[in-house]
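**Student:** Quick one: sequence plus predicted model below, questions after.
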Amino acid sequence: MKIRRVLATAVAIAVTTPAVMLSVTPAFADTKPAAQPQAKPTVKELEKAAAEAQKAYDEAVAAEEAAYQAVEDAVSETAPLNVAAEKARKAADEAATAKTTADEAVTDALDDLTEAATDAEREAAEKALAEAKAAATVAATTAETAEADAKAALKLSDDARREAFKALGKAQGATKQALAAKTAADAALARAKEEENQGGGECLDEPGLTTVVTGFPSKVTAGTATTFSVRVTNGTDKDMEKVLTYASVHATDKSGAKDIAKYLKLKWSSASSPKWKTVDGDLYIDTIGALKRGEHGDIKLRLDVDAKAPAGQGLTFIAGDYFNKDGCGLTPDAAVNKFDIKAAAGKPAPKPTKTAAAGSGVTPQGSGSSVPVNTTNGSLAATGSSDATAQIALAGGAAVVLGAGAMFLVRRRRTGADV
């Protein structure tokens, strides 16, 4: 019998809330209408949703590129407002110089009014002083006006730059949402096709089978290894003939745009198998074996972070499955643990990029905390979300949760014969 997890969340995002995720446009609407429950979608409906999500994502990426170009234009020295501001500043500086010259002329004219001067010289000096004072007054007014004009022109230039950065931040947020929707829609479609093509029954959620993680760090550093514990407990009223533990790790750099999971590896050991072993591509740990009612099994996990890993954010999914001759079951909730990745000492932080960033999906609550991803009621545990920044760099790692969660949910389970 084929074993699968229900992809209710991806279906809900991809199909029942198109206004939230699948209709991202350059207008970047801030309001999000509530989703309305619908029947389970067909493959055809999911194909349409996936196509719409792809189109929305492509449009969001194009809009972000345009917003980034607008930022570059706004900060360019040749931008009209910047040219006007520079011209106004030059005029203000010239007016200030003219005022200084006029003030000096007044001083010189005063110096010419000496007691030894003849009447003709005094008359000429007084005339020169009057003219100098008049010129100084005009120069002062001109300088004041020019300075005000320069400040106004600079404000216009600064405001234009600020608005360009603000628009870019909003565009990046829209791109993240669109990518999240695309990831969920693609996963939902893959799931539906798998069910259609392969048939078979589903394993049932088993609330009595629990997975608890302890000692998981809130931060890890490149070049180090951190050990933590996992306990799987059979809290049901039946014996379980075979229990497996599922464990996976996902990560992005600080921008959220680059997958850095290749720098992270999970290894496991147990009392019966103390030598550390790498969690293989199947992501299942086969060491607990049978669990009678009320019993538990313990596993040690180790998170190895390569010394070359850049700073970023990561998370793990840890869950349990059991297999009996008369059926099988899954832990309804996966323990999700979010952590920060610190670059090795002396390793410079990566520069922000303008690459289209990952989508803003649900995130686990708090750094280092273990929270459930629920697959029973049709939603990933909504425990927070990240905001787009108002600058080119954006808060990274937000989409890793939804993307990894979709991967976790859509993953095919083993057959009873395989395990």
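**Tutor:** Arrived safely, thanks for sending. Numbering: from 1, shown residues only.

**Student:** For the rest of this, base every contact and every neighbour count on C-alpha atoms.
**Tutor:** Fine.

**Student:** do you know how far residue 231 is from residue 405?
**Tutor:** As for residue 231, its distance to residue 405 is 21 Å (criterion: CA to CA, to the nearest Å).

**Student:** Please identify which of these two sits among more neighbours.
**Tutor:** The residue with more neighbours, out of residue 231 and residue 405, is residue 405; 28 against 17, by other CA atoms under 10 Å.

**Student:** Now do the contacts for the more buried one.
**Tutor:** For residue 405, the set of contacting residues under the criterion of CA atoms under 8 Å, 6 or more residues apart in numbering consists of 373, 380.

**Student:** ok, so what distance separates it from residue 267?
**Tutor:** 21 Å.

**Student:** Repeat that for residue 373.
**Tutor:** Applying CA to CA, the value for residue 373 to residue 267 is 22 Å.

**Student:** The stretch 251-400 of the chain: strands as residue ranges?
**Tutor:** Assigned by DSSP state E, counting those that start in this stretch, the strands in the stretch 251-400 of the chain fall at 264-269, 277-278, 284-291, 296-305, 312-324, 327-330, 333-342, 370-374.

**Student:** sorry, back to before: name the residue in residue 373 and residue 267 with the higher neighbour count.
**Tutor:** Between residue 373 and residue 267, residue 373 has the larger neighbour count (other CA under 10 Å), namely 25 against 19.

**Student:** and the gap between the more buried one and residue 74?
**Tutor:** Computed as CA to CA, the residue 373 to residue 74 distance reads 43 Å.

**Student:** Residue 234 now?
**Tutor:** Taking CA to CA as the measure, residue 234 and residue 74 are separated by 62 Å.

**Student:** Sketch out the helices for the stretch 51-200 of the chain, chain order is fine.
**Tutor:** According to DSSP state H, counting those that start in this stretch, the stretch 51-200 of the chain carries its helices in the segments 80-112, 119-198.

**Student:** and the ones you listed as a markdown table, adding distance to residue 41?
**Tutor:** As requested, the helices of the stretch 51-200 of the chain are arranged in a markdown table below (distance: least, CA to CA, whole Å):
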| stretch | distance to residue 41 |
| --- | --- |
| helix 80-112 | 52 |
| helix 119-198 | 9 |
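
**Student:** Structure two is appended below for comparative analysis:
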Amino acid sequence: MKIRRILATAVAAAVTTPVLLLSVTSAFAETKPAAQSQDKPSVAELELAAAAAQTAYDDAVAAQSAAYAALETALSDTTPLALAAAAAHAVAVDAATAKTAADQGVVDAQAALDALTDTATDEERTAAETALTDAQAAATTAAEAKTDADAKDVEAQDACDDERVAAARTYEQAKKATAAALADKEAADEALAEAKEEEAEEGGEGGEDCVPESKLTTVVTGLPSTVVAGTKVKFNLRVTNGSDKAMDEVFPFAYVHATDTSGLKDIDDLVHLQWSSASNSGWQTVDNEHYMDAISPLKAGAHADIKMRLTIDASAPAGNGVTFVAGDYFNDNGSCGGTPDLEGYEFMIAAAGTDPGDVDDAKPGTTKPNTDVQPQTGTSASPVNGTLASTGSSSATSQLALASGAALAIGAGAVFVVRRRKAGTHA
């Protein structure tokens, strides 16, 4: 017997603003289980994706290594620009020395002229005046040479510095690219491992096909349509078996998703959903992956209530939220099924300190997300729906949008990877 999990990214793309209208397409595929495999990549495709991600990572590591070597070279004193800068600086130093000497020559020539007495001959005075004129001309020439040398020195130093800055930026970009490639590789490896695990489980377990059961319902009551940041609200989740047969085990499922008012910024880390039931009175955190404790059994026509508590951090911005609920059942004879859809109850998030006044309860949304994804290859992909698979219950999980080469390997439509777990791991 297996269980399903449904993660946040399966619905995040369906957020609309300013009011959140989220829901999810049917949790069961309308086609037969044999056709359901078309909605998710095969192990072979994921192996190609993992190989492509590994190659991209290896290339990124090599590029980072080359960028680091280039940076070390640029920082050395032996590059052409570094040598040119050193030479230009030496010329500027010599020009400064020459100007200082020329300026001193003017001072000395002026002093010699001033030192002449009334007894000096015309020839001596003329010679002193000529020496001063020559010294002044030499000083002017030396000043111009220094100005030119200083400009070339600055230009050469700037060129050398620019080369080093560019090399440093290239290295930083290479490091970021390596980190991104590593994340892609790890995601691809995880997706492949999970697909292989699922394949192994499918090969080792039998069981009847799970079917949608519209008479198994999950209804939320008491959840306000507006929740203020920094507060917590309690509400109720009722699971009802409206069929004429008992269900040996019923697993309720809940998940909360929220964004800011733009609908573009995910703030899931600022909203917290917990549950408590008759069999487990303590507050347990909903981790968006697993079922709550099983209701065993749920007789025909009977219902069970689960207490829910939603807490929103005071730092949360104004935004929109939705709480999704569903339920699956598993019988001892191997039969299984569940609610055909995730039911999404929409609420608005008001900024901390806001007084919303009296508000109505949250109502189920009506808008369905567009899951008709166009892959990068140009061919259309079948809508990706969470399904109960032939060997038991499973879920669509937005495992990864395989980036770079990995995405090209399997197409953008293959963003959901089905993962099945044993029922004993739900807690």
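**Tutor:** On my side now, so go ahead. This structure is a prediction, so every number in the text was calculated from the model and none was measured.

**Student:** TM-score for this pair?
**Tutor:** The TM-score (TM-score structural alignment, normalised by the length of structure 1) is 0.52; 303 aligned residues with a CA RMSD of 5.6 Å.

**Student:** re the thing from before, of all the helices of the stretch 51-200 of structure 1, which lies closest to residue 215 of structure 1?
**Tutor:** Across these, residue 215 of structure 1 has its closest neighbour in helix 119-198 (30.1 Å, CA to CA).

**Student:** Comparing the closest one with structure 2, how large is the average distance?
**Tutor:** With the two structures superposed, helix 119-198 of structure 1 lies on average 2.4 Å from its match in structure 2, counting by mean CA distance after the TM-score superposition for structure 1.

**Student:** Against residue 142 of structure 2, how distant is the aligned residue in structure 2 for residue 108 of structure 1?
**Tutor:** In structure 2, the residue paired with residue 108 of structure 1 according to TM-score structural alignment is residue 104. Counting by CA to CA, the gap between residue 104 of structure 2 and residue 142 of structure 2 amounts to 12 Å.

**Student:** Next: residue 204 of structure 2.
**Tutor:** Distance check for residue 204 of structure 2 against residue 142 of structure 2: by CA to CA, it reads 92 Å.

**Student:** more crowded one of these two?
**Tutor:** When neighbours are counted by other CA under 10 Å, residue 204 of structure 2 and residue 142 differ, and residue 142 comes out ahead with 21 against 9.

**Student:** Not counting sequence-adjacent ones, nearest residue to that one?
**Tutor:** Excluding its sequence neighbours, the residue lying closest to residue 142 of structure 2 (CA to CA, 6 or more residues apart in numbering) is residue 99, at 4.7 Å.

**Student:** In contact with that neighbour, which residues?
**Tutor:** Neighbour list for residue 99 of structure 2: 139, 142-143, 146 [criterion: CA under 8 Å, 6+ apart].

**Student:** And for residue 171 of structure 2?
**Tutor:** Residues near residue 171 of structure 2 by CA under 8 Å, 6+ apart: 64, 67-68, 71.

**Student:** Kindly recompute the last result at 7 Å.
**Tutor:** Residues near residue 171 of structure 2 by CA atoms under 7 Å, 6 or more residues apart in numbering: 64, 67-68.

**Student:** List the members of these that persist in structure 1.
**Tutor:** With the contact criterion set to both residues aligned by TM-score structural alignment, their matches' CA atoms under 7 Å, the contacts of residue 171 of structure 2 that also touch in structure 1 are residue 67.

**Student:** between the contacts of residue 171 of structure 2, which is nearest residue 290 of structure 2?
**Tutor:** After measuring these against residue 290 of structure 2 - CA to CA - the closest member comes out as residue 64, at 39.7 Å.

**Student:** In structure 1, what sits opposite the closest one in the alignment?
**Tutor:** The alignment partner of residue 64 of structure 2 in structure 1, by TM-score structural alignment, is residue 68.

**Student:** cool, and residue 144 of structure 2?
**Tutor:** Looking across to structure 1 (by TM-score structural alignment), residue 144 of structure 2 lines up with residue 137.

**Student:** do the same with residue 199 of structure 2
**Tutor:** Residue pairing (TM-score structural alignment): residue 199 of structure 2 is matched to residue 192 of structure 1.

**Student:** Wait, that match touches residue 44, no?
**Tutor:** No: the pair formed by residue 192 of structure 1 and residue 44 falls short of the contact definition of CA atoms under 7 Å, at 9.7 Å.

**Student:** Looking at those two now, which is surrounded by more residues?
**Tutor:** Neighbour comparison, residue 192 of structure 1 and residue 44: the larger count goes to residue 192, with 22 against 12 (by other CA under 10 Å).

**Student:** Excluding covalently adjacent residues, which one is nearest to residue 418 of structure 2?
**Tutor:** Ranked by CA to CA, 6+ apart and with sequence neighbours excluded, the top spatial neighbour of residue 418 of structure 2 is residue 396, at 5.2 Å.

**Student:** same check, this time on residue 406 of structure 2
**Tutor:** For residue 406 of structure 2, the spatially nearest residue (CA to CA, 6+ apart) is residue 49, at 4.4 Å.

**Student:** was I right about the one you found contacting residue 414?
**Tutor:** No: contact between residue 49 of structure 2 and residue 414 fails when scored by CA under 7 Å: they sit 10.6 Å apart.

**Student:** So for residue 289 of structure 2, what's the nearest residue that isn't a sequence neighbour?
**Tutor:** Across the structure, with CA to CA, 6+ apart as the measure, the residue nearest residue 289 of structure 2 apart from its sequence neighbours is residue 5 (4.8 Å).

**Student:** looking at this, the one you found is in a strand?
**Tutor:** No: counting by DSSP: H, G, I helix; E, B strand; the rest coil, residue 5 of structure 2 falls outside a strand, being coil.

**Student:** Can you tell me the closest non-neighbouring residue to residue 68 of structure 2?
**Tutor:** Nearest in space to residue 68 of structure 2, with sequence neighbours left out and distances taken as CA to CA, 6+ apart, is residue 171 at 5.8 Å.
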